[in-house]
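K.L.:
my questions are about this predicted structure, shown below with the sequence.
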Amino acid sequence: MLSYRHGFHAGNYADVLKHAILLQVLELMQKKDKPFVYIDTHSGAGGYSLSDEFAQKTGEYRDGIGKLWTKTDLPESLKHYVGAVRHFNEGNGNDTDELLWYPGSPAFVDMHLRNDDRMVLHELHGTDFELLSEYFEGAKQVQVTKWDGLSGLIAAVPPLERRGVVLIDPSFEIKTDYEAVADAIIKAYRKFATGVYLLWYPVVNRAQTEAMLGKLKDSGIRRQLRIEQAIKPDSDEFGMTAAGLWVINPPWQLDTLATEMLDYLQQHLNVEGGSVRVEWEVGE
């Protein structure tokens, strides 16, 4: 697991969906004046250069954020997302219209953090932990920890604020990650039932993914929403064919915003025979 580096995949279609939805959740949460905590179990580095060897080796960003970068017909939800990526580029001294940088999840949140909100970030990979710590050096609202994120999540809840957004975004390199993630979310929910939980998941082996999601569905937890984009049909061949967010306690109207977003992404990021889903898997 510690060999995983998100720089290879930064800005790909899965990141587009994950970060666009994350920003919508933050915006909906901030309609209330009360502070909240953002907890990230697998934070990665603060941001990623799209011109370095990691990004250039795969070029995945070209089929993700790269396809939206110059679009002028984006729905409002995606305008917000692309605008945040532009702001990050400008903050890194990019005064051109070229796409050179991509923010990690904590950087997206940092751009929208209010004075009373805070972040708790976990990262085990030594290099990424150092980069993340350097990125947030001196930030009083941010706690960066070199610790297993699933254990850290359970220890971090319930937060003092009693409001929280949790992003669980593992690499899923090890098969046991799937069961461990479901178990950790269920334990955390039992301690903090009002939190908003965002589980990012890949579809490489559909049965494996659905077993994890099925465990969450059967847990007795209410209000579980699936937001998924497939760029091509499920396959037994190597590689990710779809990615999604499984949201527990989604803020009001997130399902409507996600539908608008995915309708657009389906038109522009689909490869061959893909599909999108916004479905309430467990209701009230």
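P.N.:
All right, it came through fine.
K.L.:
please make it C-alpha for all contacts and neighbour counts, starting now.
P.N.:
Noted.
K.L.:
does L262 touch V276 like I think?
P.N.:
Yes. Taking contacts as C-alpha atoms under 8 Å, L262 lies within contact range of V276: 6.5 Å.
K.L.:
for stretch 16-33, which residues meet the burial criterion?
P.N.:
Of all the residues in stretch 16-33, those buried under the rule 16 or more other C-alpha atoms under 10 Å are 16-26, 29-30.
K.L.:
and for stretch 44-53?
P.N.:
Those buried within stretch 44-53 under the rule 16+ other C-alpha under 10 Å are G44, A45, G46, G47, Y48, S49, L50.
K.L.:
might one say that M212 is in contact with Y178?
P.N.:
Yes. Checked against C-alpha under 8 Å, the pair M212 and Y178 is within contact range at 5.6 Å.
K.L.:
comparison target below:
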Amino acid sequence: MFSYRHAFHAGNHADVLKHAIVVYLLRHLAQKDAPYWVIDTHAGAGAYALEDEWAEKNAEYETGIAKIWEREDLPEMIADYLEQVDAFNEDGTLRYYPGSPFIAAQLLRDRDRLRLFELHPTEIDVLRKNVQSQGRDIARRTMIYAADGFEGIKALLPPPTRRGLVLLDPSYEDKRDYARVVQSVKDGLERFATGCYAVWYPQVARNEAIQLPERLAKLPVKSWVHAALTVQSPSGDGLGLNGSGMFILNPPWTLAAALKDTLPWLTEALGQDDGAKYTLEFKEG
């Protein structure tokens, strides 16, 4: 159950897609003066050293952020995302990668709040230390729970602000996570119908992964956006990560248009063979 370590995958092509969209969602929430909450159900360690042995073992960041780090022909969404990553590095050298918690912490205003769940016994300790290292202001706005995020968010919804982003990105090592994601979003919508819910999922040879977007599309919301990036053809043995997707319920109305500009560029920049492609589907309210 606890074998997953995100440091192995930090900065890979899936992180690029996920975090570029997360930055966009947070920018949209900040357009209004009213405060908002960010709730992350599977926070991980929060930040990662790319020269660490965990990250270097597979060096997956070389299939993701490293391929676009020095490019100049950037879509606006990618430029903003890279700016957030650059803030954690010095002299333009890519050494550290911020996970969703640190990207959110960097963009939150004084009146906004961050709520993080992490169940991994090692990751939770590192997460606490990492958050404390960011200073008193960020630590004050953040609460960390050593708990199952699927269950934990029930007590936090709706947030007092009635505005917020709920990010669900489990490892899916346990195939039950697919069903739990759908149920958590369904339960969340009953408590917090106007909240924005962002679900990340892997493109792998598993029926549950293929069916997940279809199941999310059937939930009772007026609008959603589904963006997926496939970077390579499936392997002959059915193993490995071919790509990933993000399914956003109650998205900003501008998100689909922004992704129309971004996804073709990402496909060209991160594609590894002729199987590279993207998917963009949406339902407008």
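P.N.:
That came through, no problem. This structure is a prediction, so every number in the text was calculated from the model and none was measured.
K.L.:
out of the buried residues of stretch 44-53 of the first structure, which comes closest to L153 of the first structure?
P.N.:
Within the buried residues of stretch 44-53 of the first structure, the smallest distance to L153 of the first structure is 15.5 Å, found for G44 (C-alpha to C-alpha).
K.L.:
now the closest one. Nearest residue, chain neighbours left out?
P.N.:
Taking C-alpha to C-alpha, 6 or more residues apart in numbering, and ignoring the residues beside it in sequence, G44 of the first structure has D128 as its nearest neighbour in space, at 5.6 Å.
K.L.:
helix or strand for the one you found, which one?
P.N.:
helix 126-135 (DSSP states H and E).
K.L.:
check the mean deviation of that helix from the second structure.
P.N.:
After superposition onto the second structure, the mean distance of helix 126-135 of the first structure to its aligned counterpart is 1.2 Å, using mean C-alpha distance after the TM-score superposition for the first structure.
K.L.:
and which of the buried residues of stretch 16-33 of the first structure is nearest to E173 of the first structure?
P.N.:
Within those, proximity to E173 of the first structure (C-alpha to C-alpha) peaks at K18, which comes in at 18.4 Å.
K.L.:
hang on, the closest one in a helix?
P.N.:
Yes. Assigned with DSSP: H, G, I helix; E, B strand; the rest coil, K18 of the first structure falls within a helix.
K.L.:
tell me who's in contact with the residue mapped onto it from the second structure.
P.N.:
With TM-score structural alignment as the matching criterion, the partner of K18 of the first structure in the second structure is K18. Contacts for K18 of the second structure were tallied using C-alpha atoms under 8 Å, 6 or more residues apart in numbering; they are W200, G245, M246.
K.L.:
which SS class is T259 of the first structure?
P.N.:
helix.
K.L.:
distance of it from S77 of the first structure?
P.N.:
Going from T259 of the first structure to S77 of the first structure by C-alpha to C-alpha, to the nearest Å gives 10 Å.
K.L.:
same thing with D128 of the first structure?
P.N.:
In terms of C-alpha to C-alpha, D128 of the first structure sits 29 Å off from S77 of the first structure.
K.L.:
then A230 of the first structure?
P.N.:
Separation of A230 of the first structure from S77 of the first structure (C-alpha to C-alpha): 19 Å.
K.L.:
neighbour count winner among these two?
P.N.:
Using other C-alpha atoms under 10 Å, the more surrounded residue of A230 of the first structure and S77 is A230, with 25 against 16.
K.L.:
is the more buried one in contact with G274, as I believe?
P.N.:
Yes. Taking C-alpha under 8 Å as the contact criterion, A230 of the first structure and G274 are neighbours in contact, 4.8 Å apart.
K.L.:
ok, now which ones touch the closest residue to V185 of the second structure other than its chain neighbours?
P.N.:
Excluding the flanking residues, the one nearest V185 of the second structure by C-alpha to C-alpha, 6+ apart is Y197, at 7.1 Å. Applying C-alpha under 8 Å, 6+ apart, we find Y197 of the second structure in contact with L165, V166, L167, L168, V185, I248, L249, N250, P251.
K.L.:
ok, these vs Y96 of the second structure, which is closest?
P.N.:
Distances from Y96 of the second structure to the contacts of Y197 of the second structure, taken as C-alpha to C-alpha, are shortest for L167 (21.7 Å).
K.L.:
quick one: contacts of stretch 233-252 of the first structure?
P.N.:
The contact list for stretch 233-252 of the first structure, computed with C-alpha under 8 Å, 6+ apart, reads 14, 17-18, 25, 28-29, 194-206, 213, 222-232, 272-275.
K.L.:
list the buried ones in it?
P.N.:
Buried residues in stretch 233-252 of the first structure, counting neighbours by 16+ other C-alpha under 10 Å, are found at D234, M240, T241, A242, A243, G244, L245, W246, V247, I248, N249, P250.
K.L.:
please apply the same query to stretch 177-194 of the first structure.
P.N.:
178-179, 181-189, 191-193.
K.L.:
distance from the chain centre to that stretch, please.
P.N.:
17 Å (C-alpha atoms, centre = their mean, to the nearest Å).
K.L.:
many thanks, I have nothing further to ask.
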